[in-house]
Structures are given as structure tokens and as C-alpha cells.
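K.L.:
Please find the sequence and the predicted model below.
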Amino acid sequence: MVAPPRCPNQENFVSFARQSLQSFFDLGISTKRCRLRSRLEVNHRHDVFPKIQFHLKQIWRHQIVAILANLKTAIALLLLIALFSILGTVIEQGQTLDFYRNNYPEHPALFGFLSYQVILAIGLDHVYGSWWFLTLLILFGTSLTACTFNRQLPILKASKRWFYYTKPQSFAKLPLATEIVGGSVSSLSQSLQNKNYQIYQTGDRLYARKGLVGRVGPIVVHASMLLVLVGSIWGSLTGFIAQEMVPSGDTFQVKNITEAGIWSERQVPKDWSVRVNRFWIDYTPKGSIDQFYSDLSVLDKDGTEVDRQTIHVNKPLKHKGVTFYQANWDIHAVRFTLNNSPVLQLPVSKLESQNGGRQVWGTWIPTKPDLSAGITLITPDLQGTFLIYDEKGNLLNTVRTNGSVEINGITFTLKEAVGSTGLQIKADPGIPIVYAGFGLLMLGVIMSYVSHSQIWALQVGDRLFVGGKTNRAQVSFESELIEITNQVTSQVTAMAM
């Protein structure tokens, strides 16, 4: 047979087909390999991530939480908080730069290092609102929480679980144990009821306990301290402190805020104001200040009086969460007449006298229209007496309130000295939380003093095995257990007779 004629490109075509089939085959193998590698990588990730999570949990539980729950950590944090609180009490808070520069100079620095630069750099001028003090409070609260969940709650859960002793040998493990020949579980049960024990009894076995609330006490103490910390932090974040110097008769709104939390805007009064009706000072017979008072009225946005109180030191005015304290005073102005003029008012300035640095107030009053002559009025207080000096500093006369004197042909009549009340204004929404925390703290301390006492009993034939333990007041519990066993012994003796 004659072979059929071949196409000129047949060999090339066959070669191309073989290469295509081989490429397709190789592609399939590569695809399978890629899929297999992807599956292996996914499986590897699935294997690695749980291991990482497991190790992180182990580090958190056994290292970080253990450190936070450690008593030494809590004590160290508490000591740091106490130290900085003392510094915040000793170092004046919220004062001006000039105040710190004058009272805490760089040379010589207090204790060799405490200068105004250090105070301002660290934030010792506003300790209780500084970020590092709030961080200490948060860390201490975290430590208390970790201790509560890591130690106190497990102790409480263990205390709530109870069991019977089934072998006499088990009583040897107890710190207090005895054996009563002829005693019975029923007679012991009656004596325990008289001592307010909670009794569990099954046949010849008995378990009794009381004072479980003593195990709850430490948890309540921790919760109360957390409340105090939360209240302190909340007050720092939402409260503010302001200072106002207001003359008698003026109405004001809180503007001069010296310290404020980041969320304090809602606490600042906006729809009501305060009017200073009058400010006055009571003096002792020796001339020293006895007490100073401010008659204040609270006005709504329409100017209607909604409250009125007279405040003094340690008796503030409280309205809508804002407290007004009597903190300082000043002399604002003097009112007077010259001859038959209407009542005039001039401001007075605070001066420093040369004899011992005593504070005085003074003003200059012209006695001629061209201001070429005048008198100087000086007073050391608000008792109403002014000293009158001429241009050369010579004392001309003295004048009291509503009194008149002749000076250079002019009748000068002193009407009054206008005082200003210095008010410190505070808003601290965290105070109710802090008070609640302290109340709960007292309750928790009382609860913690309650002893958690446990008693076991097992009757084997005519022998009654009794034992017990307590977590505190060991001597008192021992006396109580002896009294209970003596009652059972007395019953056995009485029945034998």
C-alpha cells in the first residue's frame, strides 16, 4: 500500500499538539500543587493562630493578672497615690505662674530639687486632675478588680461548698477536734441551733456553719474602694473649679474657671446667675476678723429669685450641683460726696504698707476740678474707718462711714466702703459616688469582722466525733465549741443518771 501524502506542516502540528498536551498536563499538576500548598498554608495559619491566642491568654492570666492581683502591687500603688495626694495637699493647687515662681524659686529649690519649674513640668500644680494621677487610680482599681476575681470570689465559692466527714480519721486534720462518748448528732444539732448555726444533717453525719457574710465582707470592701475611685475619676473628668471676686450688689455668672475636666461643659451654669446682695465682715473686739458673710440670691434666666442664702466659711450655698464657698474678700470701691455733689464712687487698690507688710487699701480723690490737688484715703479693713493724707503724705484726719470732714474748704462725706466677696465655686458630680463608696466601705469592714465558723460531726456507734475551724477569732471560737460540746456531754451525763 502506498502511504497517504502528508501535509507539509504535519510534523509541526504534531509537535505543537504534544507540547500543548504536555503544558496542559503540567498546568493541571501545578494547579493541584498550588491548591495543596494553599490548603497547607491555611491549615498552618489555623494551627498557629490558636497557639498565639493560647499563649497570650496564658501570659495575661499567669503574668499580668498575677502581678495586678498581687498584694504588694496594690500596696505600692496605694502608697504612690498617698504620696502624691500629700504633695497635692502641701503644694498649693491651681495658682498662677507668678505665685509658684515667688514661693518655689529655682535657687534655692525646696529640698534641693522642688522648684516652680519642676512643679509645673510634672503637673504638681494640679495633681488630682493630672493624667498620671488618674492613671494611678485606674491601675489601683484594676488591681482591686483582679484581686477580687482572682482571690476573693474563689474563696467565697469555696466557702459556699460544704461536705460531710465520713471517717473519724478526717477529724485529725482540724485545728479543734474532740470525741464524746455516748453523744448523738441530734443533741449536738440542738446546741448548734441555739448558737445560730446553719445545719446540714444526713443520718449520722452533720455539717454546720455560720458567718458566711464574713467571706463577703472583703468583696464588699473592694467594691466600695472601686466606687470611691470611680467617683474620684468621674469628678475629675466632669467637674470644675472657678473663682470669682464680686462686689456687693453685682450679679454674675460663672466665668473664671481655673480647673475643668474634659467633660465639664454641662456642669457650668448657663441658664441661671447669682446676685451678691451684700457682703460684710464681723470683727472681734481686738480688731481681727471673726467671720465674713455673703448674702446671695440665685436668679433664673428671667431674673426671678429662686433661692436666697447667707453663706460664710464652712456654710456654702448649693444649687443644681454647684457649690459656692466663702473663700476670700476684698475692698472694691469707696462711695462719697464732695459738698452737695451726688454720690460718687472710685475704685480702691490693694497696697502693701511699709510696717510689716500689712495689707491696706487706698485711693486718691481730687479736690479741685483741674486735678491739681487731692487727698489720699487709706483703710486696713472694712470696719469703716479711713485715714486721710495730703499730697505730701501727712495725716490730715480720719473719717468713719457716714462721717464728714472739712478739707481745703471742701466737705468730704464718706458714704461707705464697698466690699467684694471672694467665692470659690465647685461642681463635682463624683461626690455622691464617693460618699456611697465610703458608706459601703464601712459596711464591708463591719462584715469582714464576722468570723466564718464551720463544725463537722460524725457518729460511729456510741462515739460522737466533733471538730471545727474558723478564719478569725480563734480563741472565741474555741470557747464556743467547748461550750457546745459541754452541753452535749451534760445531756449524756443527765441521761445516764
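P.N.:
Sure thing, it's come through.
K.L.:
contacts and neighbour counts: CA atoms only from here.
P.N.:
Noted.
K.L.:
now Ser349: how far from Leu464?
P.N.:
92 Å (Cα to Cα, to the nearest Å).
K.L.:
Looking at the two, which is more packed in?
P.N.:
Using other Cα atoms under 10 Å, the more surrounded residue of Ser349 and Leu464 is Leu464, with 22 against 16.
K.L.:
roughly how far out does the helix or strand encompassing the more buried one sit from the chain middle?
P.N.:
Using DSSP states H and E, Leu464 falls within strand 463-470. On the basis of Cα atoms, centre = their mean, to the nearest Å, strand 463-470 sits 47 Å off its chain's mean C-alpha point.
K.L.:
before we move on, what about stretch 413-428?
P.N.:
Per Cα atoms, centre = their mean, the centroid offset for stretch 413-428 relative to its chain is 32 Å.
K.L.:
now do stretch 26-44
P.N.:
For stretch 26-44, the distance to the chain centre is 60 Å (Cα atoms, centre = their mean).
K.L.:
swap in stretch 416-435?
P.N.:
On the basis of Cα atoms, centre = their mean, stretch 416-435 sits 19 Å off its chain's mean C-alpha point.
K.L.:
Buried residues in that stretch, which are they?
P.N.:
Going by neighbour count (16 or more other Cα atoms under 10 Å), the buried part of stretch 416-435 is 416-431, 433-434.
K.L.:
same deal with stretch 275-290?
P.N.:
So, applying 16+ other Cα under 10 Å, buried residues of stretch 275-290: Arg275, Val276, Asn277, Arg278, Phe279, Trp280, Ile281.
K.L.:
Would you map the helices across this protein?
P.N.:
10-59, 65-69, 71-90, 97-103, 116-122, 131-147, 153-160, 185-194, 213-238, 431-448, 474-496 (DSSP state H).
K.L.:
Figure out which of those is closest to Phe336.
P.N.:
Across the helices of the chain, Phe336 has its closest neighbour in helix 97-103 (35.0 Å, Cα to Cα).
K.L.:
list the helices and strands that closest one packs on?
P.N.:
When contacts are defined as 3 or more Cα pairs under 8 Å, 6 or more residues apart in numbering; DSSP states H and E, helix 97-103 packs onto helix 116-122.
K.L.:
Could you list the buried residues of the helix it packs on?
P.N.:
Neighbour-count burial for helix 116-122 flags Tyr116, Gln117, Ile119 (criterion: 16+ other Cα under 10 Å).
K.L.:
on contacts alone, who are the packing partners of it?
P.N.:
Checked by 3+ Cα pairs under 8 Å, 6+ apart, helix 116-122 has helix 97-103 packed alongside it.
K.L.:
Can you tell me how far Met442 is from Gly356?
P.N.:
50 Å.
K.L.:
count of residues packed around Arg335?
P.N.:
The number of residues packed near Arg335 is 16, by other Cα under 10 Å.
K.L.:
Now it: closest residue in space that isn't a chain neighbour?
P.N.:
Gln345 (4.4 Å; Cα to Cα, 6 or more residues apart in numbering).
K.L.:
so how many other residues sit close to Val440?
P.N.:
For the record, residue 440 is Leu, not Val. Neighbour number of Leu440 under other Cα under 10 Å is 20.
K.L.:
another structure for you, compare them:
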Amino acid sequence: MTIENSVPKKSIWSAFGQLLRQELLPVLTDLRLAIVMLLIIAIFSVTGTVIEQGQSLAFYQANYPEHPALFGFLTWKVLLTLGLDHVYRTWWFLALLIFFGTSLTACTFTRQLPALKAARRWKFYDEPRQFQKLALSAELDNGSVNSLTQLLQNQRYKVFQEKDDSLYARKGMIGRIGPIVVHIGIVTILLGSIWGAMTGFVAQEMVTSGNTFQVKNIIDAGPWATALPKDWSVRVNRFWIDYTSSGGIDQFYSDMSVLDNQEQEVDRKTIFVNSPLRYRGVTFYQTDWGISAVRVRVNKSPIFQLPMAQLNTNGKGRIWGTWIPTKPDLSEGVSLLAKDLQGTVLIYDGTGKLVDTVRTGMSTSVNGVTLKILDVLGSTGLQIKADPGIPVVYTGFALLMLGVVMSYFSHSQIWALQKDGRLYVGGKTNRAQVAFEREMLEILDKLSLPTQGEEKAVAIEPHSA
């Protein structure tokens, strides 16, 4: 005979719920924990801003070498191991956001909502001694509850009256709702951030003027990225740069068209820095520029378009170059260099000697041939982002600001009791104590206006709340 002792499932869940309420909830709703978590999130957010995100391995190896290590410990290996190259998509950063959001949610349900529910209840005082517990109280020889009612309503109080001898009034309930809206706003921001990190992507493209492209050079993407363009493409109609009178860059522009899968234009915009193109949740930012090619003619040959590559100048400026053969067997040629799109091209022979300086549309004789520079083609550098969580984040910020404004409203309460020929009045507020005292004095002054031949005497007695 076997006796099997088993604990009912209901008892297990009851014990688990009790453990959750007694042990976990007090920790989750601790204000100190929320502040510490908020500081940690802020620190790692700053880290994600300072450390370049989504770059190549070679970039981190060059900028965060092992010898010497930055701050003595931060090397490219440490950086990649901790995921500091994509902070906002690491499991530990997302876990911080989730934990912080859980803490705010628990605080809302265990503290803020019960406090709001308690504030919505009204109760009446039936003993004079109860008024001694209030922050402010007064005892009047004249006046009545009915006359006080009208005065309070004039001050926008909501009045609850029991018969003709007891009264409770309140205003500023919106101030009690404000902290809850603040919590909802912060949690909404966290949810939007998580959603954007999991579904968004970042790409970079360098596109020659006149070319059409699809977004393919993805440098960072969430595991659930869904906004990748598949049935549409973008054409760079023209790229150009405006220069200042001193030769510096004033602004660079890209005239761009969005094409559907039949290559029909569905949108068009000229973008520049801080004025991007947005289409179907994807944003195209103007971030860089370059020289992609030069178009030349040798004697009466067809037009050649030769690519130009950026040369290493050891940080002494940007310059692009290419090599053009001047003989059919490629035994001789000249080098072309350009530093901007203003049309000036430097021509060097095989020994590195400057042969000539020409502008676009001009010709020169070199190595027995006539070389004509027709055009220098620029390329636009685009950073392409999609973050489906941005509308959610903006909504959260709107709620946050609304909640902060609502929290500035004072929640004021006033009680009154008429007993044994005397009127007892008292009240309290959660902020703006001085303003509340002035309001109470004004109400009591009107309430206790003396009759003819009498002197007025009203005293408010403050108590510790």
C-alpha cells in the first residue's frame, strides 16, 4: 500500500503569490532601486552615444587598440565582448529597460492607484477633536456649513455635504492622477525603445549622382527588422555642393526620387543636412559626400567614365585620384587628382610632376594626346534609418510632459463640522502650503464677516500634518 502525499496546486499558487507580495513587490517598488536603475540606464545610454555604434571590426581595432588600451582596460575585444558596439540591442540593456518598466508598473498598481482610490473617497468628521490632526484648522463662533458650501464652490471645490452639519470638499484631483500618467509615459517610452531596437535598422550608402539603388548595406539591424525596402528603390537625380566665397563647403544637397517596382516616381525631395527624406517609415539623411568618377575624352575617343578613389593623406584633407592611360598598350598615362566638386582637376605625369591644372570643359595636351575633362561626378553619402518605435516613444514623451504638468496641481481637502453652536473648519494640501493658507484665510474671512457692532476675530491654528 502506497500513500502519496501531495500539496494541492491551489495552495502552491497561494504560497507563491504570498511570497511575491511579501518579498518581491517591496523590492520592485523601492524608490531607491528605481533611481539606481535609472542612473545605470543613463550611463549606458551615454556610452552608446560616445562609442560609435555599428561600425566594422577594422574600425574598432584601429580606434580601440590593445596597446595602449583606452582608460587602461577598454580595448576592441572588451568592447565587442560586452556589446558596446550595439549597446541598445544587447540583452543586458533590454533587460534593464524591462526591469525598470516592471518596477514602475508595480509601483503604479501597488502605490499610485491605491493612493488615487483613497483620495477619491470622501469622509466626514463628526468630532471636533478630529480637526486637530489637520495641517490647518479654525474654530468659529458664527458661520454655517451652508454658507461655507457656496464659498467653496466659488473656489472650484467639489463639495460633499452630509445633512446640514457636516461637509467635505476637495479640488485638484488631477494632481493625484499626474504621477500615474508620468509612470505610463515612462513605460510607453521604454516599450517604444525596445520595439525600435528589435525592429529597426541602420544602413549606409554612397551613391553616385544619377544612379538608382536599393537599401542593402545594412550595418546594424534588430532581429525582427521588418521595414527593409523590398518593392521600391531610390534614384539620386543630382548631387551638388554650394561653396562659400572662401572655397569652404556651405551645404551639400541630393535631389532624390522614390521609385516603385515599375520605376515610376512616387515621391521626390531635395535633402540636405537636417532635412531628410522620409518614406514608409524609412528616413534618408544627408551625412557625407565624395567624388565617385571623372568623365574624360582622349583625342576623339568615346567618353570614358573612370572611377576615382579617395587617397590616404594622413589626415591632411580629402583628395581623390585616378589614372588615365594615354597609350593603347597602357605603357604611359597620367594621374588626375581632385579635392572638391568645383571642377578643378590636377594632372600629373608618370614621374609625379604637375603637368597642368584644368577645369571641367577644358582640354590640355599631355603625352602627345589631347585630354578633355568633361565632368567630375560627385557621390552622396546617405545614412538610412528605420525605427518603428519612434511614434511610440513620442507618445510616451507627450504623456510624460502631460503628467508632469498635471502633478503641479495641488490636491486640497477641507472639512467642516457644525456642533454645539460652533463651526469647526480644517484642511490640508499636498503642496503649495502657503497658497493654501492664504485661500483658507480668504474663505474664513468671508465666512465670519461680523454683524453690525461686532468685531471680526478669526484665527487659523496650524498643526503638524
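P.N.:
Noted; the coordinates are in hand. Being a predicted model, the structure only gives us computed values, none of them experimental.
K.L.:
List the TM-score for the superposed pair.
P.N.:
Here the superposed chains carry a TM-score of 0.95, computed using TM-score structural alignment, normalised by the length of structure 2; 454 aligned residues with a Cα RMSD of 1.5 Å.
K.L.:
Quick one: closest of the helices of structure 1 to Ala109 of structure 1.
P.N.:
Using Cα to Cα, the nearest of the helices of structure 1 to Ala109 of structure 1 is helix 116-122, at 8.4 Å.
K.L.:
so that closest one aligns onto which residues of structure 2?
P.N.:
Residues 76-82 of structure 2 are where helix 116-122 of structure 1 lands when matched by TM-score structural alignment.
K.L.:
That stretch vs structure 1 - mean distance after superposition?
P.N.:
Stretch 76-82 of structure 2, aligned to structure 1 and superposed, deviates on average by 0.7 Å (mean Cα distance after the TM-score superposition for structure 1).
K.L.:
Redo the helices of structure 1 as CSV? Include distance to Ile365 of structure 1.
P.N.:
Putting those into CSV (distance: least, Cα to Cα, whole Å) gives the following:
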stretch, distance to Ile365 of structure 1
helix 10-59, 79
helix 65-69, 69
helix 71-90, 43
helix 97-103, 31
helix 116-122, 40
helix 131-147, 51
helix 153-160, 77
helix 185-194, 90
helix 213-238, 47
helix 431-448, 49
helix 474-496, 83
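K.L.:
which one of the ones you listed is the most hemmed in?
P.N.:
Counting by mean count of other Cα atoms under 10 Å, helix 213-238 has the highest mean neighbour count of the helices of structure 1, with a mean of 22.
K.L.:
which part of structure 2 lines up with that one?
P.N.:
So helix 213-238 of structure 1 is aligned with residues 174-199, judged by TM-score structural alignment.
K.L.:
For that stretch, give me the average deviation versus structure 1.
P.N.:
Once fitted to structure 1, stretch 174-199 of structure 2 is off its aligned match by 0.5 Å on average (mean Cα distance after the TM-score superposition for structure 1).
K.L.:
Excluding sequence neighbours, find me the nearest residue to the residue nearest the centre of structure 2.
P.N.:
Taking Cα atoms, centre = their mean, the centroid of structure 2 lies closest to Val393, which sits 6.4 Å from it. Ranked by Cα to Cα, 6+ apart and with sequence neighbours excluded, the top spatial neighbour of Val393 of structure 2 is Ile189, at 4.5 Å.
K.L.:
Check the alignment and tell me where Arg280 of structure 2 lands in structure 1.
P.N.:
Structural correspondence for Arg280 of structure 2 with respect to structure 1 (TM-score structural alignment): Lys320.
K.L.:
Check Gly381 of structure 2 too.
P.N.:
In structure 1, Gly381 of structure 2 lines up with Gly422, judged by TM-score structural alignment.
K.L.:
and the residue nearest to Arg335 of structure 1, what pairs with it in structure 2?
P.N.:
In structure 2, Gln345 of structure 1 lands on Gln305 (TM-score structural alignment).
K.L.:
do the same with Phe412 of structure 1
P.N.:
Per TM-score structural alignment, the equivalent position to Phe412 of structure 1 in structure 2 is Leu371.
K.L.:
hmm, back to that, now distance to Val127 of structure 1 too, for the buried residues of helix 116-122 of structure 1, in a markdown table please.
P.N.:
Shown next, in a markdown table, are the buried residues of helix 116-122 of structure 1 (distance: Cα to Cα, whole Å):
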| residue | distance to Val127 of structure 1 |
| --- | --- |
| Tyr116 | 14 |
| Gln117 | 15 |
| Ile119 | 10 |
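K.L.:
from those, which single one is nearest Asn340 of structure 1?
P.N.:
Checking the buried residues of helix 116-122 of structure 1 against Asn340 of structure 1 by Cα to Cα gives Tyr116 as the nearest, at 53.9 Å.
K.L.:
quick one: that closest one and Glu106 touch, right?
P.N.:
Yes. Assessed by Cα atoms under 8 Å, Tyr116 of structure 1 is found in contact with Glu106 at 6.7 Å.
K.L.:
Ile98 of structure 2 maps to what in structure 1?
P.N.:
Match for Ile98 of structure 2 (TM-score structural alignment): Ile138.
K.L.:
The match of Gln345 of structure 1 - how many residues pack around it?
P.N.:
By the criterion of other Cα under 10 Å, Gln305 of structure 2 has 16 neighbours.
K.L.:
again with Arg111 of structure 2
P.N.:
Arg111 of structure 2 is flanked by 13 other residues according to other Cα under 10 Å.
K.L.:
Map it onto structure 1.
P.N.:
In structure 1, Arg111 of structure 2 lines up with Arg151, judged by TM-score structural alignment.
K.L.:
what's the answer for Leu330 of structure 2, then?
P.N.:
So Leu330 of structure 2 corresponds to Leu371, using TM-score structural alignment.
K.L.:
Over to Ser147 of structure 2?
P.N.:
Match for Ser147 of structure 2 (TM-score structural alignment): Ser187.
K.L.:
wait, doesn't that match sit right on Val488?
P.N.:
Yes. If you go by Cα under 8 Å, Ser187 of structure 1 and Val488 touch, sitting 6.2 Å apart.
K.L.:
From Ala109 of structure 1, how far off is Gly384 of structure 1?
P.N.:
Per Cα to Cα, Gly384 of structure 1 is found 42 Å from Ala109 of structure 1.
K.L.:
Can you tell me the closest non-neighbouring residue to the alignment partner in structure 1 of Pro128 of structure 2?
P.N.:
Matched by TM-score structural alignment, Pro128 of structure 2 corresponds to Pro168 in structure 1. Spatially, and ignoring its direct neighbours in sequence, Pro168 of structure 1 is nearest to Phe465 (6.7 Å; Cα to Cα, 6+ apart).
K.L.:
burial measure for that neighbour, as a count.
P.N.:
For Phe465 of structure 1, using other Cα under 10 Å, the count is 25.
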